[in-house]
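Novice: The amino acid sequence is not available; the structure is as follows:
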């Protein structure tokens, strides 16, 4: 790859350890690595390509720690249901998924994420009907140019054995473990600046056996930089299920199977108590926070601010496009900030005598910069990466830029970093992944999206209608 200079940016928000923000900043990239960051006047003014970012904010690429890309085929279904009825409605539809559906939905979902500022995404794919394979998703991510953590999920505990999914959507445990081993051997890259890694990700406590949880943890730890991921403590129904079936709360149950540590992150964690938050911090167990999905399914408000204060590794996740109906990671940062501000923290009396009291929020619960740090450095830590999430020499060249000359930012130019969170979420104008320009002038450069969207519409109609 050639050298690239991004220069004259209104602000480069590095999200380095010091939280440096550089006015009239510049970033010098050589090959796929950031080599220098600083004021434009102090960096070399020559490169194979120079991009003038006057009136732009430059940020590290955002990092998505939890998704189900294939769900973009089934948006807007079960609109007024909480998690379990929602799943019961969608399981039969998802049973019609094909390998082509995986490819098309992956390209569509990753394109949406890229345009929203995402440069690294994990995806938790746990259903493989009709001879579907994770290899198809991995190839699609490579084709579009996304840095990708492919999570090989599974469901092995069907309805007949007391689980939630239909038996027809479950897999044989030995076959799952063999496929996990194959994917680690053929697709996992543990090296610095890796574009592709494998994650082992049994679906959830009500969809997999205890033995799969134990054995997948052992398999991951026999390899290098193979993470572990699952859904956890998403709903009160799950808490009841774990107490009745295992005699333990969800976090204690997974901990008993070896699922704590800096190689583990759980999606949601809405229903953690204070002791469990401290346990996650002490064990370095990570969390993927998915605020929009949690609101859509009425699961509750995860204690994000408490987690951050305790030192838990937390990243953002847009979650599945059938429980979020969107894949806009910058919008997710905004939701995270706003939702923490209305999380009930104290009881307040009404000012009028005899009036009703209620719960009040905290306008300082989460700031715009804290939300962006969760979306960048937090996401990197959650995925077990120290080479992405910040703009600094030696880091992977994953950056995005946003034109500040938009009507939505009018009046907020005094603080452009906060503006992109407080104001209407926008698409990015420039995105660079691994030193490669993948979005320019707001247009995706690595894929002709039109034909993909047309095929996506056809596949979606066929799945939902049962054609």
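Specialist: That came through fine. On a predicted model such as this, the values are computed, not experimentally measured, just so you know.
Novice: When you work out contacts or count neighbours from here on, use the C-alpha atoms and nothing else.
Specialist: OK.
Novice: Do a quick rundown of the helices in the stretch 301-450 of the chain.
Specialist: 304-310, 329-342, 368-373, 379-382, 416-422, 449-465 (DSSP state H, counting those that start in this stretch).
Novice: and the fourth one, how far out from the chain's middle?
Specialist: Relative to the mean C-alpha coordinate of its chain, helix 379-382 is positioned 10 Å out (Cα atoms, centre = their mean, to the nearest Å).
Novice: Packed most tightly, which of the helices of the stretch 301-450 of the chain would that be?
Specialist: Across those, averaging neighbours per residue (mean count of other Cα atoms under 10 Å) puts helix 379-382 on top, at a mean of 27.
Novice: ok, structure two:
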């Protein structure tokens, strides 16, 4: 049994709206009220705020290798998608590139306080080693000590091939697990087409069958600008109408983006128990708008937070995107308070993954902890240190990150990997 004690913090955000002082005790990877701390590892959090590990509910880790590419900025999505596809084709997406991009993206995540990443992988070249690619992403997470939710996505893939690939990945990564989550909780598999703008009903149907057989969560993207436009052109209907008819408006489904939703659509999503993911760091620069988060929350829809991928966002810093979410919320309704956005980045995201043990520091929760130093000049004059995590010092790094009781970031550095080596290997692979 291993005991870790985080002590001396200015404040501990243990759950939605619950702030306290005192220790956080982790016993064998689980948060407990108290334990015999003889021989425990003590983490000094003096001058720090302690939160649960952040949960990035929507990422495309492969895109970490394709940031700020010429000819991919300021484009309509109809032009951006083929530009990115051309870059993937030129680089040759295979298990090696998938693993290297995942290593860089997950290292960035840990170094920004994210302990769980949902990777919606959408690029599957014909003849590719699909299982090898999934294994490579999972291995990168295991090496770094991050939790990974690997989403076998589809983007114009052959529906039968996508379903067979998803089945093979489940068997390879989480065989015989009734909910698609590994015994230690470090790896989860889910499924999800890119959206109705990209994939036909058959893909949604077949991936839903895989999900039902294995108890997997389902995820897709909906109601970005192009999604609505294409749905109306192709089907004469809006995306939520199609998803509802196709059986993808249900309690096991999470919808990312939702920039353009009507009051009626919000009511239907809430009634079905759908969860949502807000991704302002992608939606704003791509010109897709701002999701009406206040209205979604008021309707009873749990909302998480995601960065989306490096091809649209260029960064994987969820706390910085939480700050953006808070700031742009005032453009579409009342401004969201920092505490509520922090809940989105933790418990809200975790709930959308079907993982209530994540994103909290209450007894029984997973021992995923971030220690944020708020003693420096960037936080000088801050009256509320919890709110200051977002309002002050965008882009900050946590001092310490713990995942399942294991320290994976110490003094703002990776414990089990060399950051410079990860960067160098990715640049060498993509020739930049």
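Specialist: Structure's in. What do you need? All values derive from a computational prediction rather than experimental measurement.
Novice: thinking again about what came up before, which among the helices of the stretch 301-450 of the first structure is found nearest to residue 251 of the first structure?
Specialist: helix 304-310 (14.4 Å; Cα to Cα).
Novice: what's the average distance of the closest one to the second structure?
Specialist: Here the mean offset of helix 304-310 of the first structure against the second structure after fitting is 0.8 Å, by mean Cα distance after the TM-score superposition for the first structure.
Novice: Give me the range in the second structure that that helix lines up against.
Specialist: Helix 304-310 of the first structure lines up with residues 293-299 of the second structure when matched by TM-score structural alignment.
Novice: What residues of stretch 54-68 of the first structure count as buried?
Specialist: By neighbour count on 16 or more other Cα atoms under 10 Å, the buried set for stretch 54-68 of the first structure is 54-68.
Novice: before we move on, what about stretch 116-135 of the second structure?
Specialist: So for stretch 116-135 of the second structure, counting by 16+ other Cα under 10 Å, buried means 116-124, 130-135.
Novice: now, among the residues you listed, which is nearest to residue 357 of the second structure?
Specialist: residue 116 (11.8 Å).
Novice: which ones are touching the counterpart of that closest one in the first structure?
Specialist: Superposed on the first structure with TM-score structural alignment, residue 116 of the second structure falls opposite residue 120. With contacts defined as Cα atoms under 8 Å, 6 or more residues apart in numbering, residue 120 of the first structure is in contact with 61, 62, 63, 64, 146, 147, 148, 149.
Novice: Kindly report the same for residue 72 of the second structure.
Specialist: So residue 72 of the second structure contacts 80, 83, 84, 311 (Cα under 8 Å, 6+ apart).
Novice: With residue 373 of the second structure as the reference, measure out to it.
Specialist: 36 Å (Cα to Cα, to the nearest Å).
Novice: now residue 238 of the second structure
Specialist: For residue 238 of the second structure, the distance to residue 373 of the second structure - Cα to Cα - is 46 Å.
Novice: hang on, the earlier thing: the helices of the stretch 301-450 of the first structure: which one's closest to residue 24 of the first structure?
Specialist: Closest among the helices of the stretch 301-450 of the first structure, once you apply Cα to Cα, is helix 416-422, at 12.7 Å.
Novice: quick one: what's aligned to residue 210 of the first structure in the second structure?
Specialist: That one, residue 210 of the first structure, aligns with residue 201 by TM-score structural alignment.
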